[in-house]
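[1] Return atomic coordinates for the entry below.
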Amino acid sequence: MVLLFVSLAMFGNYYVYDSLWPVVDLMRTQLDFSYQQIGWLSTAYNIAALMVLLAGGYIIDRWGTQRAIVVFALICLMAAVLTVISSRFEVILAGRFLLGIGAEPLIVAATTVLAKWFKGRELSFAFGINLSISRLGTASADWSPNFAGGLYATWHDPLWLATGVACVSVTAAILYWVAEKRATGRFQLATPSATEKLDVKSLYKFSASYWYIVALCVVFYATIFPFRTFAIDYFQQAHGVTREAAGLLSSMLPVAAIILTPLFGIWVDKVGRRSLFMAVGTLIMLPLFLAVTYLPAGPLVQLTIPFIGSEPVPLTLLIVIFMLGTVFSLIPAVMWPSVAYIVDGARLGSAYAMMTLCQQIGWAVVPLAIGILNDRNAAGPLNPGGYAPGMWVYTGLVALGLYFSFKLWQTERGPNGHGLDGKTMHLGS
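    Okay, here's the model as predicted:
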């Protein structure tokens, strides 16, 4: 019950965040928003997330998970309401900022809940289920033009649907509180260790391999998530596909993550070669954004997702997005666990905190830059070439990632390696 309720709370959190992307074109036509303003709606979330990250887990430790998860779910609900109640850009921007304030601590609180309930009781399985249901929220937002197509006559009706999903998230959080309160004294729960604060003074002690992984993390997420911000609108404007087809295409990234990430994790644990996998994944990713820009669209093929919908899409787009979804599953499955193998366990909290901090900075900057480029180059259905400069930015970031992954592979093959390419290793070696 706890796993179900916490996962449903996360489902709503992810849905609300991603619900904005299918209405980008409607905001541009009905509200006259520029691409730069759309970029700000993504960046505002990350700026708020950075502020929360610097605060660490103090509030959660102080309030306890029961109160914290309900409060942060309520903040996400208020953010959803604030995003939809007004057509003024400043109000919608404030809603996205407030969502960042609530959503990031909600993720931390959910992680803490799982650690309390499942440590020593299939913790990895619980995390996997939670992540799968969370990613389903992202996919459902992409699918909403299919199952709720009647709402897409205006920009705000789909966001009212997202507000309803946020209510489900709050209800699930309250039910978790009730479930844990009733379980008090009946179950012996693990006590999570205190949240480790980011120790800036000791950062110079991290190895070169750690910083190469951090650099790869920054450019990888600064490419994938900003691309998703504009993806549905880009597919519509530059390639002439319907909103429903664009949503199905965009959803292939989270769907791939749900299915393939644990499978890649099992595979890499078995064969090792972690730094090599990261380099190969980045190499596969390198030509993809230029491919969707310059290659012929190819014939239309039917993309079908059971129980959701079936739409014709250009073959080139389908192949590229399928490969991007594969990379989106492979690199995180290797990258995040690798940190635990090269950083001492006592400093792992600082290592992940710094990695996440850097990730959010990159993620905050790129959507705004892409929005500015799209505006300056008059990108749109009458000028699809105007999207090309943004695609070159993504490609340049991936090229940087390929360099960092190569340096990681080179370092790990040398005398200062940590055995990332071995089959069996000790954590924090």
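
[2] only C-alpha atoms for contact and neighbour calcs from this point on.
    Fine.

[3] where's the top helix by length along the chain relative to the chain centroid, distance-wise?
    Assignment by DSSP state H gives helix 208-239 as the longest helix of the chain. Distance of helix 208-239 from its chain centroid, counting by Cα atoms, centre = their mean, to the nearest Å, is 10 Å.

[4] got it, and stretch 260-273?
    Taking Cα atoms, centre = their mean, one finds the center of stretch 260-273 at 20 Å from the center of the full chain.

[5] Likewise for stretch 171-178?
    Distance of stretch 171-178 from the chain centroid (Cα atoms, centre = their mean) equals 24 Å.

[6] What lies in contact with stretch 166-173?
    5-6, 8-13, 16, 69-70, 73-74, 76-77, 80 (Cα atoms under 8 Å, 6 or more residues apart in numbering).

[7] and for comparison, fold this next one:
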Amino acid sequence: MKVNTATFMALYAWYSWPNVVLCFFGGFLIDRVFGIRLGTIIFSCFVCVGQVIFAMGAICNAFWLMEAGRFVFGIGGESLAVAQNAYAVSWFKGKELNLVFGLQLSMARIGSTVNMNIMGWIYSRVQGLLGSTGHRTLGLTLMIGGVTCIFSLICALILAYLDKRAEKILRKEQGKTGEVIKLTDVKDFSLSLWLIFIICVCYYAAVFPFIGLGKVFFIEKFRFSSQEASAINSIVYIISAPMSPLFGFLVDKLGRNIIWVMCAVVVTLASHVMLAFTFWNPWIAMCMLGVAYSLLACALWPMVAFVVPEHQLGTAYGFMQSIQNLGLAIIAIAAGMILDSRGYLFLEVFFSACICLSLIAVVMLYFVNHLTGGDLNWSAKKREKLQKLAAAEKEI
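    Predicted structure coming up:
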């Protein structure tokens, strides 16, 4: 469609903009307004409609319409994830829940991997049928990709029926997110929590935008074919699919969350430096990035629950997702502008700088946690022992 990189990356930003606000209110809408069943169906419809608008924008060669489609898609996407988590919490408890969340993440990564590797093939087949390239071929390809969104909506309808049926048979309440959104809680957030937010924003800012631009990077720097570039660009998600549940189990058993996060950030920094300044086989760096990305997700997000009272968890996680989406929107646009004006070397230096900020925040978190007597770096055995003592004291 003859757009520059900055304009292309704006499509990622348009997905993130609505979620700067909606991350706060997605749980509230499901709990208090729609209910989990209707909420899931409504947000699935937003995803379907957004994808259709996005594809129609390509068919009509109207980039503004594609941006509108991404915005609508974003309204449904993140809130649908909240609804999915609410279903999981409603149906599974305890150790089962950890496995379910791990499998959810794995399935999402499998979907991303399939998308990266198959959409190019579909485009070539549509091109063969139409006998030409261009925006119409792209639009039809995106419309075919939208079939998965329709399948998601069908699953939401089936799940609503099954949940309604179980509610009658088991006499169980409809699932809720459990989130209580109070913006006034933000003023009570500890320094440790703010450092966790900084780690989250700076780390993911150097991962997701890089993957968005990675295919062309591997074609230009390493002279890969389009298919080879798609394969190596998707390896992060391929590794994440099986490793996320395994790392989740490992962190649960060993504890020491800050150390694991620090290891993940250091390995990610090493992978970006390798990609920026060497011509070593990029499969090495991308495999390192995949392992580190999986480890960080399993060690970082649970730490919020260790530093925030239970009644503030909804606000804390909502705020964390909100500033993550804000950071991704801004960084996506900045990355496109840097690539257009300076090239891939400067872009990799920029991503490395983001990871360095994340590393500084991890080191600060380690010392703040140590000086305040926090439990973020306790072993799992110590944490379990103290939790049992606390529970015993409450009973007394």
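
[8] picking that back up, and for the longest helix of structure 1, what span of structure 2 is it aligned with?
    Mapped onto structure 2 using TM-score structural alignment, helix 208-239 of structure 1 spans residues 191-222.

[9] Just the ones of the contacts of stretch 166-173 of structure 1 in helices?
    5-6, 8-13, 16, 69-70, 73-74, 76-77, 80.

[10] returning to that earlier point: against structure 2, what's the mean shift for the helix or strand just after the longest helix of structure 1, could you check?
    Proceeding N to C from helix 208-239 of structure 1, the next assigned helix or strand is helix 243-271, under DSSP states H and E. In the superposition with structure 2, the average deviation recorded for helix 243-271 of structure 1 is 1.6 Å (mean Cα distance after the TM-score superposition for structure 1).

[11] Just the buried residues of helix 243-271 of structure 1, please?
    Of all the residues in helix 243-271 of structure 1, those buried under the rule 16 or more other Cα atoms under 10 Å are 243-258, 260-262, 264-265, 268-269.

[12] What's the local residue count around the residue nearest to residue 209 of structure 1 when sequence neighbours are not counted?
    Distances taken as Cα to Cα, 6 or more residues apart in numbering put residue 408 closest to residue 209 of structure 1, at 5.6 Å, once the chain neighbours are dropped. Neighbour count of residue 408 of structure 1, defined by other Cα atoms under 10 Å: 25.

[13] Kindly report the same for residue 103 of structure 2.
    Neighbourhood size, residue 103 of structure 2 [other Cα under 10 Å]: 16.

[14] dump the residue contacts of residue 128 of structure 1.
    Residue 128 of structure 1 is in contact with residue 262, counting by Cα under 8 Å, 6+ apart.

[15] now with 10 Å?
    Residues near residue 128 of structure 1 by Cα atoms under 10 Å, 6 or more residues apart in numbering: 122, 134, 258, 261, 262.

[16] mean shift between the longest helix of structure 1 and structure 2?
    Mean deviation of helix 208-239 of structure 1 from its aligned counterpart in structure 2 after superposition (mean Cα distance after the TM-score superposition for structure 1): 1.4 Å.

[17] quick check: angle from that helix to helix 243-271?
    If you take axes from the mean of the first three to the mean of the last three Cα atoms, to 10 degrees, helix 208-239 of structure 1 sits at 160 degrees to helix 243-271.
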